[in-house]
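J.: Need a 3D model of the sequence below.
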Amino acid sequence: FKLYTTKESKQLYIHSKLVIVDDVYVSLGSANWNRRSMTSDTEIGINIVDTELVQSPDNITVNKLARNFRIQKFMEATKLTYDKLDAMTFLEACDALEAAAHDDGTSIIEPYSVEDQAHFDFVPDALRQIVDPDVEEN
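T.: The predicted model follows:
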């Protein structure tokens, strides 16, 4: 499991909610992926399962739109051409993403490591249960 973030030196701030699942499903919009955003908050978004299917280099049937969208996002991160990424298996494309995160500085991404940090929870549990009952304590 790998996470990436934009390089601080690029001075980019990207705040998007994009989910692409297995090159078959795309969700793009303002909603966070939690119960409150999906059911209660005022949000806007689009969820797409395309009916046009294609065979990937992995020999897996996927949705054309979802795969093309993922390739476009990988192009932004890796600086590789569409044709080069289109010919790659999914794992080869992920390897290209990893290589871009460790490149000479031309890509916009770098590895992101998550560190456990202690925090002080100043919201009483009774209030938290009323405001957002789906949040679990860690």
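J.: make it CA atoms for all contacts and neighbour counts henceforth
T.: Fine.
J.: Quick check: Ile108 vs Ala96, distance?
T.: Counting by CA to CA, to the nearest Å, the gap between Ile108 and Ala96 amounts to 13 Å.
J.: can you list residues touching both of the two?
T.: Applying CA atoms under 8 Å, 6 or more residues apart in numbering, one finds that Ile108 and Ala96 are jointly contacted by Thr78.
J.: Contact partners for the closest residue to His102 other than its chain neighbours?
T.: In space, not counting the residues next to it along the chain, His102 is nearest to Glu110; the distance is 6.5 Å by CA to CA, 6 or more residues apart in numbering. Residues counted as contacts of Glu110 (CA under 8 Å, 6+ apart) are 4-7, 100-102.
J.: For the comparison step, fold the sequence that follows:
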Amino acid sequence: MTVKRIVKAIKFSKAFKVYIVIPLYSEGIPGSSNLQEILHWQYHTLRYMFKEINRNLRLYKSSASVEDYLRFFFLGKIETPPKTQVPQIPAHQIYVHSKLMIIDDYYCLIGSGNINDRSLNGSRDTELSVGISQAYFTPYQENGEWALPKADIYGFRVLLWVEHFGEYYDWMDNPGFQATWDKVVEIATENYKAYLNPEIYQKKNILLS
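T.: Next up, the predicted model:
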């Protein structure tokens, strides 16, 4: 689903941005067979996505890269440890178990279903999800440019971004803009450096790349 939509954007030389937040690592014992199987299929899923997008970039002779369309992030937290004699871990991941998709600030899907065919095609896993749309608030053209609606779903997404970045910035209003994409990647990359060296950096935002 995601790859097909990105390929469509590549074919017609259109900008398209997909932000995906997943756990840095799955819950469980790293060496257990259950966790290894999860990591196995996660690796092959990501590998397929990157290979298929890359193949189509070459097919349509695009100078773009996979990272111009698709980015993966995770959430982490850097704590200030209390002054005790017990060893503390100042940096840790925030385990993402939410199933949430927001499309162009006018459609939102949230529930127990994973964003894949197994959960969403209606004939396999039993799940419960809610699709939310605002019929009178859809993307529109303004001075020849596409603009996103600014209604309740927009407000919900921006609140999530504020929680992830620590405060509100104007560039959050337009997630499809290249400048926004670049800023998110820049901040998330810096946050990852802080995550690896928590004794050097102190960050209040939690999105990492």
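J.: Please identify which helix or strand holds whatever residue of the second structure lines up with Ile46 of the first structure.
T.: Using TM-score structural alignment, the partner of Ile46 of the first structure in the second structure is Val130. Counting by DSSP states H and E, the element that carries Val130 of the second structure is strand 129-133.
J.: re earlier: give me the subset of the contacts of Glu110 of the first structure lying in helices.
T.: Of the contacts of Glu110 of the first structure, the ones assigned to helices by DSSP state H are 100-101.
J.: Give me the PyMOL select line for the contacts of Glu110 of the first structure, limited to the buried ones.
T.: This is how PyMOL selects the buried members of those, with burial counted by 16 or more other CA atoms under 10 Å:
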select buried, resi 5+6+7+100+101
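J.: Present the contacts of Glu110 of the first structure as JSON lines; the columns should include distance to Asp58 of the first structure.
T.: Rendered in JSON lines, the data for the contacts of Glu110 of the first structure read as follows (distance: CA to CA, whole Å):
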{"residue": "Tyr4", "distance to Asp58 of the first structure": "24"}
{"residue": "Thr5", "distance to Asp58 of the first structure": "27"}
{"residue": "Thr6", "distance to Asp58 of the first structure": "28"}
{"residue": "Lys7", "distance to Asp58 of the first structure": "31"}
{"residue": "Ala100", "distance to Asp58 of the first structure": "22"}
{"residue": "Ala101", "distance to Asp58 of the first structure": "23"}
{"residue": "His102", "distance to Asp58 of the first structure": "25"}
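J.: before we move on, the earlier item: next up, the contacts around the match of Ile46 of the first structure.
T.: Shown in contact with Val130 of the second structure (CA under 8 Å, 6+ apart): 109-111.
J.: Buried subset of the residues you listed, written for PyMOL?
T.: Selecting just the buried residues from the contacts of Val130 of the second structure in PyMOL takes one command, with 16+ other CA under 10 Å as the test:
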select buried, resi 109+110
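J.: Just tell me the aligned range of the longest helix anywhere in the second structure in the first structure.
T.: In the second structure, assigned by DSSP H, the helix with the most residues is helix 33-59. Under TM-score structural alignment, the alignment places helix 33-59 of the second structure onto no residue of the first structure.
J.: And that helix, what's buried?
T.: When burial is assessed from 16+ other CA under 10 Å, helix 33-59 of the second structure yields the following buried residues: 49-50, 52-54, 56-57.
J.: ditto for stretch 175-192 of the second structure
T.: Judged by neighbour count using 16+ other CA under 10 Å, the buried positions of stretch 175-192 of the second structure are 175-176, 180-181, 184-185, 187-192.
J.: export those to TSV and tack on distance to Arg5 of the second structure?
T.: Conversion of these to TSV gives the following (distance: CA to CA, whole Å):
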residue	distance to Arg5 of the second structure
Pro175	17
Gly176	14
Thr180	20
Trp181	18
Val184	21
Val185	21
Ile187	26
Ala188	25
Thr189	26
Glu190	29
Asn191	29
Tyr192	29
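J.: Just give me the longest strand of the second structure.
T.: Longest strand in the second structure by number of residues (criterion: DSSP state E): strand 70-78.
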